[in-house]
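Peer 1: got a predicted structure plus its sequence, pasted below:
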Amino acid sequence: MLDQLYLTFLVLSRTHSYTKTAEQLYISQPAVTQQIQRLEEKLGLKLVYYHRPNLKITQIGEELADFLQRTNVQSQQLLERLQTPNKFREINFSTTRSLSEFLAPQLIEEIAARDAFRKISCHVGNTEQALTAVRTGKSQFALVEGNFDKNKFGYKIIRSEPFIAVVSGHHVLTQYRSLTWSDLVKTPLLVREEGSGSREILASLARAENVSLSDFEHLIVISEPLLIRRLLLGGVGISFLYRSLVEEQLKNKQLVELSMLDNGQTAHDLYLIYAKDSYFKEDYEEWVDVLK
């Protein structure tokens, strides 16, 4: 339900092309240029600049485009709910890879048990991708861990989850009663990719003890927690994971939680986040009670 000027800018922010924007909106290219100029004059803001051969969106323009995308998605959701109040609803959310293994299944099971929901879409990625999906309106909400700008999102804490050092039950490190970070640097470290909340938490823990991930002689970067778990079971190195990811393996002693003298074990908050000031805030926060 955006007016024409804002709609044109929103499409331009996606295409980065006056020609493609004109094609999508079925108007002429000069009309697109004129509408963008009118919007900039109306707002008193510079939204785009052209540096041949590329059109760029300014930082202010990117922020406006994100807001327009969220507003457009929410207005469509609200309109559909008002027009067809008895229609089955759709749930579209994102989750980080770590939380996809123990929180997301719990949520999907709960949603699926309710007759009111016709379609459930779950998108799995890292924390950075989940935040982007919510910011741009591609996901209604997301399950995330790690740090994010709390001024830019609405959020609720689901629970606090232990983040622990783990090795195979047969690993030589299990012979030590307690360890420091310096004791670990010669052991291969299994770590998530850049953009992962788990990696950010691990890097922060290491920095607190004046250790960098680059100090490890062998760094193995893996995007999938499942593969990390399999490698740990095979005796390959050490990793830091949420306890819920390895609960079963810890119980049967296939994996062992290491005791750290330094700041190696801590609990971290898990969050459900959504667009700031979302009209559907109460709907999303309902799922927090389910996940607790």
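Peer 2: Received, thanks.
Peer 1: every contact and neighbour count from this point should use C-alpha atoms.
Peer 2: OK.
Peer 1: next structured bit after the lengthiest helix in the chain?
Peer 2: Identified as the longest helix of the chain according to DSSP state H is helix 59-83. Next helix or strand after helix 59-83 toward the C-terminus (DSSP states H and E): strand 89-96.
Peer 1: by contact count, what packs against that next one?
Peer 2: Packing partners of strand 89-96 (3 or more Cα pairs under 8 Å, 6 or more residues apart in numbering; DSSP states H and E): strand 117-125, helix 127-135, strand 141-145.
Peer 1: and the second one with strand 117-125, angle?
Peer 2: Direction vectors for helix 127-135 and strand 117-125, defined by axes from the mean of the first three to the mean of the last three Cα atoms, to 10 degrees, enclose an angle of 140 degrees.
Peer 1: run the chain-centre distance for stretch 52-67.
Peer 2: In terms of Cα atoms, centre = their mean, to the nearest Å, the centre of stretch 52-67 is set 22 Å apart from its chain centre.
Peer 1: residues touching that stretch, excluding its own?
Peer 2: Stretch 52-67 has contacts (Cα atoms under 8 Å, 6 or more residues apart in numbering) with 9-10, 13, 16-17, 45-50, 135-137.
Peer 1: that stretch: which residues count as buried?
Peer 2: Buried residues in stretch 52-67, counting neighbours by 16 or more other Cα atoms under 10 Å, are found at 55-57, 61-62, 64-67.
Peer 1: let's bring in a second one:
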Amino acid sequence: MLDNKIETFMMVAHLKSYTKAAESLFISQPAVSQQIRQLEEEFGVKLFNYEKRKLFLTTEGKELLKFAESVKVQTKNIKIKMKLSDKQSSPLNFATTFSLSNNDAWKIVDYYRNQRSKKIVCQTFNTQQCLEALNNGKIDFALIEGNFKQDDYDKVIIRNEPFIAVGKRGLGIEANKEYDLRELINYPLIYREQGSGSLEITRQILGMRNLSPIDFKQEYQIGSLSLFRRMLLDGVGIGFCYQCLLTDELDDGIIQKIKIKNMEVAHPISLVWLKGNDQLKEEIQVVKEILK
């Protein structure tokens, strides 16, 4: 459980202002300053520094914030469980990235639908939004693809998923030919939105060849996964995505994999949760088995 000084510290850390924290907490600014001072004396460290009139957390302050946020999430979870009657089980709150929202999310929902009588809340975000939802205690765990800053999280790698170039069959791209990526710049490029793991990988693939989306005939940056798929299926252009996103279309031959020279890319699919949330250990093990 968090005392008032820690709650005040968290508010200052998030708002980066003593004044705004005081306003949000309905206390005076001197009271905020006093509580932060008391915490610094208690821990024997400096929690904030001013740089060019802006407030920043010190290294020790970042560690305390990480710990406090973890405690807050666990406190919220235990309160929910204690409020539920014996006949009820605690709700399952999780999120997946858009690329994993069809097959993997369905496996989890289907298992709990048939095996456990509990409320299931499944949300779909991009990678960055999944991590923010974890940090804010809105979900218990997330299933995400690609790279992310791992300092604040525990994870289990479920599998490595191929990341491929794709286009509709009939675009004039030969199925058995291996292309230099520059040979394809006369096609429009369809790519994902800011904050998605797929966008970062696409940028890396292009950057290694001194290319960017602007080099293609036309560029479409799409935040809707259904629109992204629709544009590929309608032959608007080519794109990069995880293979699992278009499994059925690839099997049916509607969409074809485009062979690119020196492009054999696979990234981990990870089950991610906040560090220190030991209450999730059993749940994580169950989900891991579901997704094998």
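Peer 2: Thanks, I have the structure now. Everything numeric in this text was worked out from a predicted model, so none of it was measured.
Peer 1: ok, back up a step: and of the helices and strands packed on strand 89-96 of the first structure, who's closest to Asn210 of the first structure?
Peer 2: Asn210 of the first structure sits nearest to strand 141-145 of all those, at 23.1 Å, using Cα to Cα.
Peer 1: ok, the nearest residue to Lys152 of the first structure once chain neighbours are set aside - contacts?
Peer 2: Leaving aside its sequence neighbours, Lys152 of the first structure sits nearest to Lys276 (Cα to Cα, 6 or more residues apart in numbering; 6.1 Å). Counting by Cα under 8 Å, 6+ apart, Lys276 of the first structure makes contact with 152-154.
Peer 1: could you check how far Lys276 of the first structure is from Leu82 of the first structure?
Peer 2: As judged by Cα to Cα, to the nearest Å, Lys276 of the first structure and Leu82 of the first structure stand 22 Å apart.
Peer 1: do the same with Val185 of the first structure
Peer 2: 58 Å.
Peer 1: more neighbours: those two, which one.
Peer 2: Remark: of Val185 of the first structure and Leu82, Val185 carries more neighbours, 18 against 11, as counted by other Cα atoms under 10 Å.
Peer 1: let me know the secondary structure of that one.
Peer 2: Assigned by DSSP: H, G, I helix; E, B strand; the rest coil, the conformation of Val185 of the first structure is coil.
Peer 1: over to Glu249 of the second structure?
Peer 2: Using three-state DSSP, the structure places Glu249 of the second structure in helix.
Peer 1: touching, it and Leu232? I think so.
Peer 2: No: with contacts defined as Cα atoms under 8 Å, Glu249 of the second structure does not count as touching Leu232, sitting 10.3 Å away.
Peer 1: okay, and the common contacts of those two?
Peer 2: Ile255.
Peer 1: these two: which is more packed in?
Peer 2: Neighbours per residue (other Cα under 10 Å) separate Glu249 of the second structure from Leu232, with Leu232 holding more: 21 against 14.
Peer 1: name the element the more buried one belongs to?
Peer 2: Using DSSP H and E, the element containing Leu232 of the second structure is helix 225-233.
Peer 1: read off where that helix ends up in the first structure.
Peer 2: Mapped onto the first structure using TM-score structural alignment, helix 225-233 of the second structure covers residues 225-233.
Peer 1: the matching stretch vs the second structure, average offset?
Peer 2: Compared with the second structure after fitting, stretch 225-233 of the first structure deviates on average by 1.2 Å (mean Cα distance after the TM-score superposition for the first structure).
Peer 1: just give me the longest strand of the second structure.
Peer 2: Criterion DSSP state E: the longest strand present in the second structure is strand 153-168.
Peer 1: off-centre distance for that strand?
Peer 2: 13 Å.
Peer 1: mean shift of it relative to the first structure?
Peer 2: Counting by mean Cα distance after the TM-score superposition for the first structure, strand 153-168 of the second structure comes out at 1.3 Å.
Peer 1: and that strand, which residues are buried?
Peer 2: The neighbour-count check on strand 153-168 of the second structure (16+ other Cα under 10 Å) flags 153, 155, 158, 161, 163-168 as buried.
Peer 1: could you dump those residues into JSON lines with distance to Val286 of the second structure added?
Peer 2: Shown next, in JSON lines, are those (distance: Cα to Cα, whole Å):
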{"residue": "Tyr153", "distance to Val286 of the second structure": "18"}
{"residue": "Lys155", "distance to Val286 of the second structure": "14"}
{"residue": "Ile158", "distance to Val286 of the second structure": "12"}
{"residue": "Glu161", "distance to Val286 of the second structure": "21"}
{"residue": "Phe163", "distance to Val286 of the second structure": "27"}
{"residue": "Ile164", "distance to Val286 of the second structure": "30"}
{"residue": "Ala165", "distance to Val286 of the second structure": "33"}
{"residue": "Val166", "distance to Val286 of the second structure": "34"}
{"residue": "Gly167", "distance to Val286 of the second structure": "36"}
{"residue": "Lys168", "distance to Val286 of the second structure": "38"}
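Peer 1: and which of the residues you listed is nearest to Met1 of the second structure?
Peer 2: Tyr153 (20.6 Å).
Peer 1: quick one: map the closest one onto the first structure.
Peer 2: Checking TM-score structural alignment: Tyr153 of the second structure goes with Phe153.
Peer 1: hang on, its match packs against Tyr271?
Peer 2: No: Phe153 of the first structure is beyond contact range of Tyr271, at 11.0 Å (criterion: Cα under 8 Å).
Peer 1: let's verify Val236 of the first structure: helix, strand, or coil?
Peer 2: Classification of Val236 of the first structure by three-state DSSP places it in coil.
Peer 1: what residues does it make contact with?
Peer 2: By Cα under 8 Å, 6+ apart, Val236 of the first structure lies in contact with 168, 188.
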